[in-house]
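Engineer: Build the 3D model from these lines:
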Amino acid sequence: MALFHIFLVAIIQGITEFLPVSSSGHLILLSKVTPLPDQGLAIDVAAHVGTLGAVVIYFWKDVRSAVVGLPRLATGQIDTEGSQLAFLLIVATVPVIIAGLLLKVSGLNEMMRSISVIGWTMILFGLVLWWADRYSGQAKTDKDWNLTDAWKLGMWQAIALIPGTSRSGITITGARRLGYARTDAAKLAMLMSIPTILASGALLSIDVATQSDITILRDGAIAAVFSFFAALVALILMMRLLRAISFTPYVVYRILLGIALLSFAYS
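Structural biologist: Model prediction:
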């Protein structure tokens, strides 16, 4: 695989994984509207590992707390901040795992990988994000996260399996509708990405496990490094910008891209 192709895939994945604009939608488009071939599952897994590293480092304090709380959670005790966070993240991940397995077994995940689907979801869920951000309160913080909200956000996150929806975007939408402030909604969406990426990476790794080619391993390592730095920069910028602006610029981008894609798909 050409170095430029690896770099392009990793940068797209890294930048768009945490922005509410759909990383999967952009990666599908890369092979649909350019001469470049599909990058394959191995590179997908590697790029996801890179973005996972970025969110873990950025939210290290919370991640460390959840990891430390896992042993207590394993014994059925949810009496510390860390064990509670770990429990809520697990609960929020259950819906997307179930939905992802159903889509994979049914084959619907491949059927939805089209430019027209991505175009419509870009516009539709962009407008839903704008509506939720514009007309929702901001009274809750991430400290108010509870079991009910974790399950609801998990259901919102499962919708992101439709290409073009954006995992972070739809989760932020759900959090804003529940009354979380912008930065706290984004923080919950980012923390929820950790077990979700781990779960999806594990699922993809099953398909990749038989590939022991040293070239694939090398390409994957390069993709992971590039996507890590791209994701970290994108995450830092987004979290800083949210203190001053709303999600409207991302919505405008989604709508313009969606219109362009639909024009291309139906022309």
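Engineer: For the rest of this, base every contact and every neighbour count on C-alpha atoms.
Structural biologist: Will do.
Engineer: Now do the helices in the stretch 1-150 of the chain.
Structural biologist: 3-16, 23-33, 41-58, 60-74, 81-106, 108-111, 115-135, 147-158 (DSSP state H, counting those that start in this stretch).
Engineer: could the ones you listed go into a markdown table alongside distance to Ser193?
Structural biologist: Formatted as a markdown table, the helices of the stretch 1-150 of the chain follow (distance: least, CA to CA, whole Å):
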| stretch | distance to Ser193 |
| --- | --- |
| helix 3-16 | 13 |
| helix 23-33 | 13 |
| helix 41-58 | 8 |
| helix 60-74 | 12 |
| helix 81-106 | 9 |
| helix 108-111 | 19 |
| helix 115-135 | 18 |
| helix 147-158 | 9 |
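Engineer: I'd like to know which of those helices is closest to Met190.
Structural biologist: helix 41-58 (6.8 Å; CA to CA).
Engineer: Quick one: list the elements packing against the closest one.
Structural biologist: Helix 41-58 sits against helix 3-16, helix 182-208, helix 214-241, with contacts defined as 3 or more CA pairs under 8 Å, 6 or more residues apart in numbering; DSSP states H and E.
Engineer: Could you also give me the structure for this second sequence? I'd like to compare it with the first:
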Amino acid sequence: MDWLQVVVLAAVQGLTEFLPVSSSAHLILVPVLTDWQDQGLAFDVALHVGSLTAVIVYFRHEILRMAYSALRALGGKGVDDDARLALWVVVATLPVCIVGFLLRDFISLYMRSTLIIALSLIVFGLLLGYADFFKRDTRSEYQMGLKDALIIGFAQVLALIPGTSRSGISMTAALMVGMSREGAARFSFLLSIPVIVLAGGLEAIELIRQPDPIDWLTLGVGTLLSGLFAYLCIHYFLAVIKKLGMQPFVVYRVLFGAWLLWFFYV
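Structural biologist: The predicted structure follows:
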């Protein structure tokens, strides 16, 4: 890979991993608009490591409090808001892990068409717009209950459909159960941690089995850039939705989906 390819792919991964616009939809454009060869599994793992590092660093204080409170709760010293939030993250992660494991091969073979991606962008984008306009409330991620976590968790399963966007559908579900924009976004970002760990772990296992040589310099730069773009994305996204809400991303999704339909099918 040349350095332009490294920068572009790191930017696409770092930004679209957390924005409600679907990383899969954007990644299909890279080979369409360029003559670049596939970047390989090792670089994919590196980009995910960068995104994971960014979200952990950004929410480091919340994560430490959640881990400390969860350990105290397991030790019988009571359950506080941070321990409950840690539990809701686990509960909301289980459905997508189970379904993703069972349907992984089916999704890879039959669900990655441009048509599905384009329609998912439009349909789930409009659903996000509806939830943001009509359903949002003032509850934070610390005011969730078991029912809320389950609804968000099962909604996140839909993210297995390319074009849906994991962050987008989890924010949509969170808004639908009455969470604020910031609460929905922050819980979605926390949910990304176990999902990226598990998905990246499966890729890492496949990578270990491959005998191909590894370009550590390229991987290191890709990881660093992906993490930087992801960190900036999280920071500015939380600031933007306070003022503008989700509607700019809804408009972008609908226009992007319509463009994909026109580009590939007209």
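Engineer: TM-score of the superposed pair?
Structural biologist: Here the TM-score for the pair of chains, by TM-score structural alignment, normalised by the length of structure 2, is 0.93; 266 aligned residues with a CA RMSD of 1.9 Å.
Engineer: that older thread, to Leu217 of structure 1, which of the helices of the stretch 1-150 of structure 1 lies closest?
Structural biologist: helix 41-58 (8.1 Å).
Engineer: For the closest one, buried residues please.
Structural biologist: For helix 41-58 of structure 1, the neighbour count (16 or more other CA atoms under 10 Å) marks 42-56 as buried.
Engineer: Equivalent analysis for stretch 242-253 of structure 2, please.
Structural biologist: Buried-residue list, stretch 242-253 of structure 2, by 16+ other CA under 10 Å: 245-247, 249-250, 252-253.
Engineer: Keep only those of those residues that are in strands.
Structural biologist: Taking DSSP state E, every one of those sits outside strands.
Engineer: Can you say which of the helices and strands packed on helix 41-58 of structure 1 is packed in most?
Structural biologist: helix 3-16 (a mean of 21; mean count of other CA atoms under 10 Å).
Engineer: ok, average deviation of it from structure 2?
Structural biologist: For helix 3-16 of structure 1, the mean distance from the matching residues in structure 2 following superposition reads 1.1 Å, by mean CA distance after the TM-score superposition for structure 1.
Engineer: who touches Gly78 of structure 2 in this structure?
Structural biologist: Contact analysis of Gly78 of structure 2 by CA atoms under 8 Å, 6 or more residues apart in numbering lists Arg72.
Engineer: which residues touch the most centrally placed residue in structure 1?
Structural biologist: Nearest to the mean C-alpha position of structure 1, by CA atoms, centre = their mean, lies Arg167 at 4.0 Å. By CA under 8 Å, 6+ apart, the contact set of Arg167 of structure 1 is 17, 20, 22, 157, 159-161, 193.
Engineer: first to last residue in stretch 70-88 of structure 1, what's the distance?
Structural biologist: 11 Å (CA to CA, to the nearest Å).
Engineer: Same check on stretch 23-35 of structure 2?
Structural biologist: 20 Å.
Engineer: re earlier: so for Ile222 of structure 1, which of the helices of the stretch 1-150 of structure 1 sits nearest?
Structural biologist: Of all those, helix 3-16 comes closest under CA to CA, at 7.4 Å.
Engineer: against structure 2, where does that closest one fall?
Structural biologist: Aligned by TM-score structural alignment, helix 3-16 of structure 1 falls on residues 3-16 of structure 2.
Engineer: Can you tell me what sits against the matching stretch?
Structural biologist: Counting by CA under 8 Å, 6+ apart, residues outside stretch 3-16 of structure 2 touching it are 22-23, 26-27, 36, 47-48, 50-51, 218, 221-223, 225-231, 233.
Engineer: please redo it, this time with the cut-off set to 7 Å
Structural biologist: 22-23, 47, 51, 222, 225-227, 229-230, 233 (CA atoms under 7 Å, 6 or more residues apart in numbering).
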